[in-house]
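A.B. asks: Sequence plus the predicted model coming up.
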Amino acid sequence: MDELKVKKSPLERAKMTLSVLALIIIAACSKVEGQADLQKRQGEETPIQVVSTIGMITDVVREVGGDEVDVNGLMGPGVDPHLYKASQGDVGKLDKADIIFYGGLHLEGKMTEIFKKLERQKRTIAVSKNINPKLLRSGKDAGGSEYDPHIWFNVKHWVSATETIRDTLSEYDPEHAEKYRQNADHYIRQLNELNAEVKERIKEIPESGRVLVTAHDAFGYFGDAYGIKVMGLQGISTASEYGSKDVSKLRDYLVENKIKAVFVESSIPTKSMEAVIAGAAEKGHTVKIGGELYSDSLGEPGSDADTYVKMVRHNVNTIVEALK
């Protein structure tokens, strides 16, 4: 049996025709607008959109990329990357980025999973990727991951991170590769001078007093590179908990070795080290807070630690003045 066909009135046919025409016009306009936007992007030189995690990486991208990049750092002063959780706004920034730079070695905790997924869609680069694993410190014994992620505390490792950022920008934007190379060369010269300066300053501390006690075990690379014994109350990651046994163990070490100063960190509450100081006082040994160090973040804009070079210099000056 033939299907019944319903005959539409002239008015209904007219409405349908207008609807179809409207859809065609909207689609055409969208296509024209899209082409115009594409032509605009191709015709005008716009900065590379970069998203970075910690402030130290953001600083290097600015140094190497110059005015060819627009870098958006996710983690500002005083932010702990180990405990950081991406917000909806962060996800939007990552989605719009041309290039993403992060520390790697599980520095950014749970965000590492996000970066691994994004690697399939866009350039998502761990700045630690070209450091020889033989030069990395183990993180397993200090409650962390396979490797200690705090590579910036050895200035030589930060040279490698700078080279990785330079090469990534050059591959993405070969037209300005020479500019990136020149910027990186200039910055690396500063880093090499900084490395030599740190070595000389540490010599001002008597060998018996070269003990750096901090809130968490972030300064291991610093200790290895510059000849200082480093002890942290917490493990490599601040996500690891510390207990009364950890406080007692560190307290006893301070008392037995007559350590006169410990250090707090800008991204970690001071109460942990205050407990150690109080414990030492009960044992008849006075320990002072030698100053505030920057471990996992830079200082506020305008401070003496708002760039990587200034942050390292601030830390070294604080340590030397307290221990020499």
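C.D. replies: It's in. Numbering: from 1, shown residues only.

A.B. asks: switch to C-alpha atoms for all contacts and neighbour counts from now on
C.D. replies: Fine.

A.B. asks: So in this structure, which helix runs the longest?
C.D. replies: helix 10-43 (DSSP state H).

A.B. asks: which residues are contacting the helix or strand following that one?
C.D. replies: Scanning forward in sequence from helix 10-43 by DSSP states H and E, the next helix or strand is strand 48-52. By CA atoms under 8 Å, 6 or more residues apart in numbering, the residues outside strand 48-52 that reach it are 58, 68-74, 93-94, 96-102.

A.B. asks: another structure for you, compare them:
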Amino acid sequence: MFVAGCTQNGQGTAPPGIGGDKERLNIVTTTTMITDLVKEIGGDAVHVDGLMGAGIDPHLYKASAGDVNRMRQADVIIYNGLHLEGKMADIFEEFQGTQVKTVAITEAIDKSILLPTEDEGKLYDPHIWFDIELWKEAALYVRDALSSVDSKNESTYQANTEKYLEKLDDLQGYIKTELAKIPQEKRVLITAHDAFGYFGRAYDFEVLGLQGLSTTTEAGIADMQELADIIAERKIPAIYIESSVPPRSIEALQKAVQARGFDVAIGGELFSDAMGDAGTEEGTYLGMVRHNVDTIVGGLLSE
């Protein structure tokens, strides 16, 4: 565990608070969505150190030795699970049974409502944040996890969660209102990898990804050709790049469709496995989801 390979790090070195702030619960998180969630629930009672920043692909992320040290000094590690952070699985296992509490937010979701992968019954789609109702379950799970470690601030975590759930309910209303503008025949979402399955199920979209659930798999020529045929035949107006996935595969798909005589547009950039830059609207979960919805609506309603 302590000889983890060095690679890109989303946030740089750990801030002084990690391991030294005894007034607040010290929490290390993985993805940007989880970092934002824990800040919303924890508020001023916690210090949150996110390992991954904007544009970082959690499927490919490898923890550095510095990351492991930051986790060793934490009170709690909160991650997604379901193999989203696939290259960190051994590290999380090493911390189980130590004084550092590890929390996988996908454990909040009953397996009966998780989307299975092609290896049905063994692996599940980890991208639960694209269904607001599932994200609410994750929020409640984080609330309970923090309360179990830091009972003196339980009322704070409860109050913050109630406020956050209200924000999520408002966001849910916005999503449904905006997506209702898209007629059924245009409700097809095509992206670089298959990250939007829960979005499709929740909001009645057909979702097609060029790559599989994980970006560790490469799209083959046959996959590209098959998807290009579908787009050209059905005249799907837009396809989308993702902020955490290089755009070359979607650009190649666009050219393949154009070679079939149909001019499909790149409808914009969606945030899938990472949020936008810190300090921007898209750098929050609520803002990221609104951006995605606006971008999807704009692209699929374009002439």
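C.D. replies: Here it is on my side, so go on. Bear in mind that the values here come from a model prediction, so they are computed numbers and not experimental data.

A.B. asks: Drop anything exposed from the contacts of strand 48-52 of the first structure.
C.D. replies: Using 16 or more other CA atoms under 10 Å as the burial test, those include 58, 68-74, 93-94, 97-102 as buried.

A.B. asks: quick one: which of those sit in helices?
C.D. replies: Using DSSP H, those in helices are 58, 93-94.

A.B. asks: which one among the residues you listed gets closest to E193 of the first structure?
C.D. replies: The closest of those to E193 of the first structure turns out to be T58 (CA to CA; 20.8 Å).

A.B. asks: What's the match for the closest one in the second structure?
C.D. replies: Applying TM-score structural alignment, one finds that T58 of the first structure aligns to T35 in the second structure.

A.B. asks: K229 of the first structure now?
C.D. replies: So, by TM-score structural alignment, K229 of the first structure is matched to E206.

A.B. asks: picking up where we left off before, so which of the buried ones among the contacts of strand 48-52 of the first structure belong to strands?
C.D. replies: 69-73, 99-102 (DSSP state E).

A.B. asks: I'd like to know which of those residues is nearest to T307 of the first structure.
C.D. replies: Closest approach to T307 of the first structure among those (CA to CA): G73, at 12.9 Å.

A.B. asks: correct me, but the closest one touches T53?
C.D. replies: Yes: if you go by CA atoms under 8 Å, G73 of the first structure and T53 touch, sitting 5.5 Å apart.

A.B. asks: And the helices in the stretch 201-324 of the first structure, which stretches?
C.D. replies: Secondary structure of the stretch 201-324 of the first structure (DSSP state H, counting those that start in this stretch): helices at 220-226, 244-256, 271-282, 308-323.

A.B. asks: Oh, that last question was meant for the stretch 51-200 of the second structure, not what I typed.
C.D. replies: Counting by DSSP H, counting those that start in this stretch, the helices of the stretch 51-200 of the second structure are 65-72, 89-95, 132-149, 154-179, 197-203.

A.B. asks: I'd like to know which of those helices is closest to H291 of the second structure.
C.D. replies: For those, distance to H291 of the second structure was read as CA to CA. The smallest value, 10.4 Å, belongs to helix 154-179.

A.B. asks: coming back round to it: so can I have a markdown table of the helices of the stretch 51-200 of the second structure showing distance to T280 of the second structure?
C.D. replies: As requested, the helices of the stretch 51-200 of the second structure are arranged in a markdown table below (distance: least, CA to CA, whole Å):
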| stretch | distance to T280 of the second structure |
| --- | --- |
| helix 65-72 | 25 |
| helix 89-95 | 30 |
| helix 132-149 | 21 |
| helix 154-179 | 17 |
| helix 197-203 | 23 |
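
A.B. asks: Ok, which of those comes nearest H59 of the second structure?
C.D. replies: Closest to H59 of the second structure of the helices of the stretch 51-200 of the second structure is helix 89-95 (CA to CA; 11.0 Å).

A.B. asks: Measure the mean distance from the closest one to the first structure post-superposition.
C.D. replies: Here the mean offset of helix 89-95 of the second structure against the first structure after fitting is 1.2 Å, by mean CA distance after the TM-score superposition for the first structure.
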